[in-house]
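Participant: coords below, sequence missing:
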């Protein structure tokens, strides 16, 4: 038997291992984002620290915009945030960040927003900032940021959009969810990306 023919089975074996490894790599590779043009960013403040979008890197995040005086959508959504976090086990919860950003910088201070979110779950990060910081955050997420006309008592509502942004560990948008989604559906959306979190 020639040396070439005796080496042939080894070459086949090596190629097989390479193909298996390549297949396993592709199975474990995070899929391409369906939203390649999404480039979110923010630098805002909670009650005790500043938080930037880059601080969420490596985790799976769900981000929602609103304000503490919101009469319906915001509290209902935050109730679901809290329920979803409670449904995750401790290991999963360590890989998830839930973020609520107030657009109402005239009435909501960082301390007010954090106290508000703590009512729904202590792990929800409440953030806001000054006019420019809030406007920049809203623009990067393509979120409406409009103060509606005040009533006779000076009270007003905000147009803030109703999407929940599920952010992948690489900072790209994983999916857009509805504020009407159940806690179970939010958990399913988060778990879709948790395996790539660190």
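Facilitator: That came in fine, so what should we check first? None of these values were measured; they are calculated from a predicted model. Numbering: from 1, shown residues only.
Participant: CA only for contacts and neighbour counts going forward, please
Facilitator: OK.
Participant: which residues in this protein form strands?
Facilitator: Using DSSP state E, the strands found in the chain span residues 43-45, 50-52, 60-66, 96-102, 124-127, 146-147, 158-159, 163-167, 173-178.
Participant: take the one below as the second:
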């Protein structure tokens, strides 16, 4: 085999390998992730979808919002608060990072919602300013403690209301996310702590379906 023939052979072999990788990525992109792959990414789907309590809250723009109005997109609901010293800023920063790496098709079908467990301090203006530090498209919601507990309990992400009479109080809450489908029903959870790379790999396949 001449030197030219060897070069042509190597180039042809390289093209075959590249085409194989591209084909594999395309096929994997079209294939929904398996339950094992989802669990490995911390995504736990419910055997049956669950009805979400339809409470009315106020968003970061001061507008009343019913949970039904979140329909049409996949929603990741995080129960936290703006005065949280650790888990909330960490979680929102991770979600911002995940969003920045998702393909546009997935982004168009996904929204992140912070449900305040501290409505005493989380006014609309406070929520708007706080979420603006992370992502202007994040949605912030706050309602009465009773309605917030009703929603959190329905999603199996409970929190312990704080004693607001204590200065500098904190609120005990979960770091998990509730996954709500475009039909408004809960589809599952994302367990904390999160693996951003695995979420970037698996969320597009999850939010592709209805």
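Facilitator: Arrived safely, thanks for sending. Everything quoted here is computed from the prediction, not taken from an experiment.
Participant: Give me the TM-score for this pair.
Facilitator: The pair, once superposed, lands on a TM-score of 0.72 when counted by TM-score structural alignment, normalised by the length of the first structure; 167 aligned residues with a Cα RMSD of 2.6 Å.
Participant: hey, which helix is longest across the first structure?
Facilitator: Criterion DSSP state H: the longest helix present in the first structure is helix 3-28.
Participant: now swap in the second structure and tell me
Facilitator: helix 3-30.
Participant: on contacts alone, who are the packing partners of that helix?
Facilitator: Of the remaining helices and strands, none touches helix 3-30 of the second structure by 3 or more Cα pairs under 8 Å, 6 or more residues apart in numbering; DSSP states H and E.
Participant: 10 Å instead, please
Facilitator: Taking 3 or more Cα pairs under 10 Å, 6 or more residues apart in numbering; DSSP states H and E as contact, the helices and strands that helix 3-30 of the second structure lies on are helix 196-208.
Participant: mind checking how far the counterpart of residue 78 of the second structure in the first structure is from residue 172 of the first structure?
Facilitator: Counting by TM-score structural alignment, residue 78 of the second structure corresponds to residue 64 in the first structure. Per Cα to Cα, to the nearest Å, residue 64 of the first structure is found 15 Å from residue 172 of the first structure.
Participant: Between these two, which is the more surrounded one?
Facilitator: For residue 64 of the first structure versus residue 172, neighbours defined as other Cα atoms under 10 Å are more numerous around residue 64 (27 against 20).
Participant: Settle this for me: the more buried one is touching residue 144, isn't it.
Facilitator: No: if you go by Cα atoms under 10 Å, residue 64 of the first structure and residue 144 don't touch, sitting 12.0 Å apart.
Participant: Identify the contacts common to the two.
Facilitator: Here residue 64 of the first structure and residue 144 have 160, 161, 162 as joint contacts, going by Cα atoms under 10 Å, 6 or more residues apart in numbering.
Participant: Can you find the partner of the second one in the second structure?
Facilitator: Pairing criterion TM-score structural alignment: the partner of residue 161 of the first structure within the second structure is identified as residue 174.
Participant: so its match makes contact with residue 159?
Facilitator: Yes: if you go by Cα under 10 Å, residue 174 of the second structure and residue 159 touch, sitting 6.6 Å apart.
Participant: How many residues are close by residue 179 of the first structure?
Facilitator: Neighbours of residue 179 of the first structure using other Cα under 10 Å come to 20.
Participant: Map it across to the second structure for me.
Facilitator: Per TM-score structural alignment, residue 179 of the first structure is aligned with residue 192.
Participant: what do residue 174 and residue 159 of the second structure both touch?
Facilitator: What both residue 174 of the second structure and residue 159 touch, as defined by Cα under 10 Å, 6+ apart, is the set 79, 80, 152.
Participant: Now do the equivalent of the last one over in the first structure: how many residues are near it, please.
Facilitator: Going back to what we said before, that points to residue 152 of the second structure. Alignment note: residue 152 of the second structure maps to residue 138 in the first structure; criterion TM-score structural alignment. Other residues within reach of residue 138 of the first structure, judged by other Cα under 10 Å, total 22.
Participant: Relative to residue 42 of the first structure, how far out is residue 138 of the first structure?
Facilitator: From residue 138 of the first structure to residue 42 of the first structure the distance is 8 Å (Cα to Cα).
Participant: any residues in contact with both of those two?
Facilitator: Residues touching both residue 138 of the first structure and residue 42 (Cα under 10 Å, 6+ apart): residue 101.
Participant: per the alignment, residue 114 of the first structure corresponds to what in the second structure?
Facilitator: Using TM-score structural alignment, residue 114 of the first structure lines up with residue 128 in the second structure.
Participant: give me every residue that touches that match.
Facilitator: 59, 60, 61, 62, 82, 122, 136, 138, 139, 140, 141.
Participant: still on that earlier bit, pick the one among the shared contacts of residue 174 and residue 159 of the second structure closest to residue 208 of the second structure.
Facilitator: residue 79 (24.5 Å; Cα to Cα).
Participant: doesn't residue 161 make contact with residue 145 of the first structure?
Facilitator: Yes: at 8.1 Å, residue 145 of the first structure counts as touching residue 161 under the criterion of Cα under 10 Å.
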